[in-house]
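> Here you go, sequence then predicted model.
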Amino acid sequence: MSLHRPKLHSNRTISRGPKARRRILVAGGAGFLGSHLCHTLLNDEHVVICMDNFETGRMSNIALLLSDPNFILVRHDIIDPLPDIGPVDEIYNLACAASPPKYQIDPIHTLKTNIWGAINLLELAVSCDAKILQSSTSEVYGDPETSPQSEDYRGCVNTMGPRACYDEGKRAAETLFYDYYQTRGARIRVARIFNTYGPSMCPTDGRVISNFMVQALSGAPLTIYGHGNQTRSFCYVSDMIAGLMALMAAPDSAVGPYNLGNPEEFTIAALAHGILEILGLPPIIHYRDLPQDDPRQRCPDITKANRDLNWAPRISLAEGLNYTMPYFETELRQMKPALIAE
């Protein structure tokens, strides 16, 4: 499958027009998705409270926001009792490492983030009567036995594998959200996020687009695990942020879960060759053994999100890779050679 190089255009955030100003907590606000969300919410003139423990979040992601009087940074780990931040109108829970190498470093902390962190944020939401959105994941489907995956598919997850701390943690968080909705009247929304990429990704986070971009730009062979026949669906970050905000803005009856992702499916091998083609590089690829529990297929059915939220991604993979490439070129110039992925 070939990826062409489209004509570039500006990818600046576009304001969605005048709205009532809200106080919005973004847990994990210095991370990849969280920082993009903070930028967009501030652009819409809301007051944004960014809460992050900076284990995987990066200060560079939010550096431009620190001087904004509507931006409040709180360094805190959500597994601990929350500090007094005053009333909030909305809460986005994006606080958990999403890349397997990162969340597997301390699997117990990953579980605590997903479970204790969810409880702490849900308690705050109930006390403030705030809307709260849980960033769940396509990983709740595990190594799926059906494709594309719809929200009623219950998944195929190994509860005792190396990815279980994240997969099962997210599944438990969904249960907590549902139980708070049923018993405490929490105003919940649950988004199941599929592979997302774009500027502000950590170059060393171990995710496939980060790995391929850094390897290609540094002149190293691209590393494919397995035969490269496994598939993923890649959603550009601005599309994902639009989906999350559409879900938050939906009526309280739209509790979810909602799949958010790009339904266009690519093999990992096609992604690798597409990136090399864009850069005009020869196809030099190293193959390694597939990690345990790595999903063979991942593709969202977004019928529900399209119907209820009027949402669908707009940016193709070829376009998104071209918007992302300059970011990685800049990051690579600043990286030490020892950090470049092999």
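Looks like it came in fine. Computed from a predicted structure; not experimentally measured.
> can we go C-alpha only for contacts and neighbour counts from here?
Fine.
> burial measure for the closest residue to residue 150 other than its chain neighbours, as a count.
The shortest distance from residue 150 to any non-neighbouring residue, by C-alpha to C-alpha, 6 or more residues apart in numbering, is to residue 301 (5.0 Å). Residue 301: 18 surrounding residues under other C-alpha atoms under 10 Å.
> so how far is residue 284 from the nearest residue to residue 142 once chain neighbours are set aside?
Nearest-residue entry for residue 142: residue 157, 4.4 Å, with adjacent residues in sequence omitted and distances by C-alpha to C-alpha, 6+ apart. Residue 157 sits 33 Å away from residue 284, going by C-alpha to C-alpha, to the nearest Å.
> If you count surrounding residues, which of those two has more?
Comparing residue 157 with residue 284 by other C-alpha under 10 Å, the one with more neighbours is residue 157, at 20 against 14.
> what about versus this one:
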Amino acid sequence: MLGLAKRVGARFLLTSTSEVYGDPLQHPQVESYWGNVNPIGVRSCYDEGKRTAETLTMDYHRGLGIEVRIARIFNTYGPRMCIDDGRVVSNFVAQALRKEPLTVYGDGKQTRSFQYVSDLVEGLMRLMEGNHVGPFNLGNPGEFTMLELAQVVQDTIDPNAKIEFRPNTEDDPHKRKPDISKAKELLGWEPNVSLRKGLPLMVADFRHRIFGDPRDSQGGSTTFA
């Protein structure tokens, strides 16, 4: 794709990830932090793959003059996600709707930050239309433990939903929270949709796709201006 961008003179967007920070020793994470990644861990193919992609992108930018933009995307949720994609928000929502236990790995105290999809799209548009290469953290600085996320899902869908604890996965990051000062300053961007406002829109979409409930057929497509 970088070669194609070079041939046709296109502006290239790399959608990188907060996973480049690994299991961070700095909290919250700023773009200048180099990360703490296990290069031979079970998660490293994704972490190191994205880090390599950032390296290649910057090499093409510096060496060949390709116009590039790099976004480090933190956990994002919203309508039209794959129902069984294995991500924690979609897992919890699908499980609660199906009256299954919410599976929490480890003690549930590990944290993540969740941004609604329309906030991410706005950030990417501002990045592509601006003059700054990045990388930029694009995420919602609101930080939740997995148990707190489960509580929000219970409050939204089923207060009686059970929680089932399972052994944690190897190299699971303990904390994840973006410092978005750079995006605020240079892109004029920050997220507007809280988890408690955005999650019901995702739930409506999932309910419609899982059960075909016509009452929610419009809810899943709602976005915020």
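Now that the structure is in, tell me what you want to look at. Everything quoted here is computed from the prediction, not taken from an experiment.
> mean shift of whichever helix in the second structure runs longest relative to the first structure?
Determined from DSSP state H, the single longest helix within the second structure is helix 44-64. Superposing on the first structure places helix 44-64 of the second structure at an average distance of 0.5 Å from its equivalents, by mean C-alpha distance after the TM-score superposition for the first structure.
> okay, and that helix goes to which residues in the first structure?
Using TM-score structural alignment, the residues of the first structure aligned to helix 44-64 of the second structure are 164-184.
> Run through who's touching that stretch.
With C-alpha atoms under 8 Å, 6 or more residues apart in numbering as the test, stretch 164-184 of the first structure has contacts from 98, 103-104, 107-108, 110-112, 114-115, 118-119, 122, 126, 134, 136-137, 139-140, 142, 157-159, 186-188, 190.
> hmm, try it at 7 Å
Outside stretch 164-184 of the first structure, the residues that touch it by C-alpha atoms under 7 Å, 6 or more residues apart in numbering are 103, 107, 110-111, 114-115, 118, 136-137, 139-140, 158-159, 186-188.
> So which residues of the second structure form strands?
Using DSSP state E, the strands of the second structure run over 12-17, 68-73, 76-77, 102-105, 111-113, 115-116, 136-138, 143-145, 163-166.
> and among those, the most buried is which?
strand 136-138 (a mean of 29; mean count of other C-alpha atoms under 10 Å).
> Which residue of the first structure lies farthest from its centroid?
Here the first structure reaches farthest from its C-alpha mean at residue 282, the gap being 30.5 Å by C-alpha atoms, centre = their mean.
> Show me what that residue lines up with in the second structure.
Aligned counterpart of residue 282 of the first structure in the second structure: residue 160 (TM-score structural alignment).
> Pull the contacting residues for its match.
Going by C-alpha under 7 Å, 6+ apart, residue 160 of the second structure touches residue 154.
> hmm, try it at 10 Å
Contacts here follow C-alpha atoms under 10 Å, 6 or more residues apart in numbering; on that basis residue 160 of the second structure touches 96, 99, 101, 154.
> which residues in the second structure does stretch 221-239 of the first structure align to?
Mapped onto the second structure using TM-score structural alignment, stretch 221-239 of the first structure covers residues 101-119.
> Pull up the distance across that stretch, start to finish.
30 Å.
> Stretch 43-62 of the first structure too?
End-to-end distance for stretch 43-62 of the first structure, by C-alpha to C-alpha: 13 Å.
> can you tell me what part of the second structure it aligns to?
Using TM-score structural alignment, stretch 43-62 of the first structure pairs with nothing in the second structure.
> now the helix or strand containing residue 41 of the first structure and strand 131-137, what's the angle there?
Using DSSP states H and E, residue 41 of the first structure falls within helix 32-43. Here the directions of helix 32-43 of the first structure and strand 131-137 differ by 150 degrees (axes from the mean of the first three to the mean of the last three C-alpha atoms, to 10 degrees).
> ok now helix 32-43 of the first structure, how far from the chain's centre?
12 Å (C-alpha atoms, centre = their mean, to the nearest Å).
> tell me what the next helix or strand along the chain from it is packed against?
Later in the chain than helix 32-43 of the first structure, the nearest helix or strand by DSSP H and E is strand 47-52. If you count contacts as 3 or more C-alpha pairs under 10 Å, 6 or more residues apart in numbering; DSSP states H and E, strand 47-52 of the first structure packs onto strand 23-27, helix 32-43, strand 71-75, strand 90-93.
> buried set for the second one?
The neighbour-count criterion (16 or more other C-alpha atoms under 10 Å) identifies 32-42 as the buried residues of helix 32-43 of the first structure.
> From those residues, pick the one nearest residue 146 of the first structure.
Lowest distance from residue 146 of the first structure to those (C-alpha to C-alpha) belongs to residue 33, with 27.5 Å.
> Which of the contacts of residue 160 of the second structure sits closest to residue 202 of the second structure?
residue 96 (12.7 Å).
> Nearest residue to that closest one in space, please, no chain neighbours.
Nearest residue to residue 96 of the second structure, sequence neighbours excluded (C-alpha to C-alpha, 6+ apart): residue 161, at 6.1 Å.
> Likewise for residue 147 of the first structure?
Excluding the flanking residues, the one nearest residue 147 of the first structure by C-alpha to C-alpha, 6+ apart is residue 299, at 6.4 Å.
> Quick one: map that neighbour onto the second structure.
That one, residue 299 of the first structure, aligns with residue 177 by TM-score structural alignment.
> If I follow the layout properly, its match ends up in contact with residue 110?
No: using C-alpha atoms under 10 Å, residue 177 of the second structure is not in contact with residue 110; the gap is 11.0 Å.
> Please say which of these two ends up with more neighbours.
More crowded of residue 177 of the second structure and residue 110, by other C-alpha under 10 Å: residue 177, with 25 against 17.
> quick one: contacts for the more buried one?
Residues in contact with residue 177 of the second structure (C-alpha under 10 Å, 6+ apart) are 18, 24, 26-30, 74-75, 111-114, 137, 139-144.
> Filter these down to just the buried residues.
By neighbour count, with 16+ other C-alpha under 10 Å, those hold 18, 24, 29-30, 74-75, 111-114, 137, 139-141, 143-144 as buried.
> which one among the residues you listed gets closest to residue 84 of the second structure?
Nearest to residue 84 of the second structure out of those is residue 75 (C-alpha to C-alpha; 15.9 Å).
> Can you tell me what residue 148 of the first structure aligns to in the second structure?
Residue 148 of the first structure maps onto residue 28 in the second structure, by TM-score structural alignment.
> Residue 256 of the first structure too?
Residue 256 of the first structure maps onto residue 134 in the second structure, by TM-score structural alignment.
> count of residues packed around its match?
Neighbour count of residue 134 of the second structure, defined by other C-alpha under 10 Å: 17.
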